[in-house]
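Asker: requesting a structural model of the entry that follows:
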Amino acid sequence: MKDKSILAVDDESELLKMLQSVFERAGYTKITTASSGKEALAIFRENQPDMVILDVMMPGIDGFTVLKEIRKTSTIPVLMLTARGEADDKFLGFENGADDYLIKPFLPKELLLRVQAILNRAYC
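Answerer: This is a model prediction of the structure:
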């Protein structure tokens, strides 16, 4: 599963660097990052990643809108990674097709294990 491509989307550059580092240390070699919803959609359309890790609160196009756009053409796994932990936000994520929802702050190992579990279910 470590050969699968992952797109990580967040407007916090330090968090993106940390995500990239966590996945690379775990042996993942195809990690792409985007710092906005607009950039994420462009990368998604061009590269068709195997999974997306998606923040909700971003300037311009928010994560829920990105998720809706992805779901128009794809069933790839999407994990929402966000500070928005209210029940209604979680429900909205799942109703729009998210496969998982993890609230910040999070444990990097937990994120890694969730991603591995999702990829195993989706691609085995």
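
Asker: from now on I want contacts and neighbour counts done on CA atoms only, so please keep to that.
Answerer: Noted.

Asker: what sits up against the lengthiest helix in the chain?
Answerer: Assignment by DSSP state H gives helix 108-123 as the longest helix of the chain. Residues from elsewhere that reach helix 108-123 (C-alpha atoms under 8 Å, 6 or more residues apart in numbering): Met1, Leu19, Val22, Phe23, Met51, Ile76, Pro77, Leu79, Asp99, Leu102.

Asker: one more to line up against the first:
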Amino acid sequence: MARRVLLVEDEPSIVEAVSFILTRAGWTVHAHADGATALDRARAGAPELVVLDAMLPGRSGFDVLRDLRADPVTAAIPVLMLTARGQERDRDLALRLGATGFMTKPFANAELVAEVRRLAGG
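Answerer: Now for the predicted structure:
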């Protein structure tokens, strides 16, 4: 059985690329594009990992991360922030809010797979 990742990303080309890369690595990827309903999707889907963009419609990825950490159902799910916002203050904010990992776009395919495996424990 494939392992489950929730990808919260609104850019179709990034959704397609990440889905392709992770599916080839044995993951089942469920994509969701709206920050306003991302917490509900995470609660319902029970993913092993959330890959979360910072800039989303509805609510920012930072707000979604805050929500994920505050909810007992999702608090322990590893979260990889994957964002074009690569400034140090963005990284610091993500880690302060409870991100398990942080990567910037563009990314190398092998690095993304390695980080997802590391954060999800194998």
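
Asker: what's the TM-score here?
Answerer: Once superposed, the chains reach a TM-score of 0.91 (TM-score structural alignment, normalised by the length of structure 2), with 119 aligned residues with a C-alpha RMSD of 1.4 Å.

Asker: what's Leu119 of structure 1 aligned with over in structure 2?
Answerer: In structure 2, the residue matched to Leu119 of structure 1 (TM-score structural alignment) is Ala120.

Asker: how about the strands in structure 2?
Answerer: For structure 2, the strands defined by DSSP state E occupy 3-8, 27-32, 49-52, 79-83, 101-104.

Asker: export those to CSV and tack on mean neighbour count?
Answerer: Output for the strands of structure 2, formatted as CSV (neighbours: other C-alpha atoms under 10 Å):
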stretch, mean neighbour count
strand 3-8, 23
strand 27-32, 19
strand 49-52, 27
strand 79-83, 25
strand 101-104, 18
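
Asker: dump those strands to a markdown table, plus distance to Glu115 of structure 2.
Answerer: Below are the strands of structure 2 laid out as a markdown table (distance: least, C-alpha to C-alpha, whole Å):
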| stretch | distance to Glu115 of structure 2 |
| --- | --- |
| strand 3-8 | 13 |
| strand 27-32 | 13 |
| strand 49-52 | 11 |
| strand 79-83 | 8 |
| strand 101-104 | 8 |
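
Asker: count of residues packed around Ala17 of structure 2?
Answerer: 12 (other C-alpha atoms under 10 Å).

Asker: where does stretch 39-55 of structure 1 end up in structure 2?
Answerer: Per TM-score structural alignment, the counterpart of stretch 39-55 of structure 1 in structure 2 is residues 37-53.

Asker: so which of the contacts of helix 108-123 of structure 1 are in helices?
Answerer: Using DSSP H, the contacts of helix 108-123 of structure 1 in helices are Leu19, Val22, Phe23.

Asker: going by distance to Ala34 of structure 1, which of the residues you listed wins?
Answerer: Nearest to Ala34 of structure 1 out of those is Leu19 (C-alpha to C-alpha; 11.7 Å).
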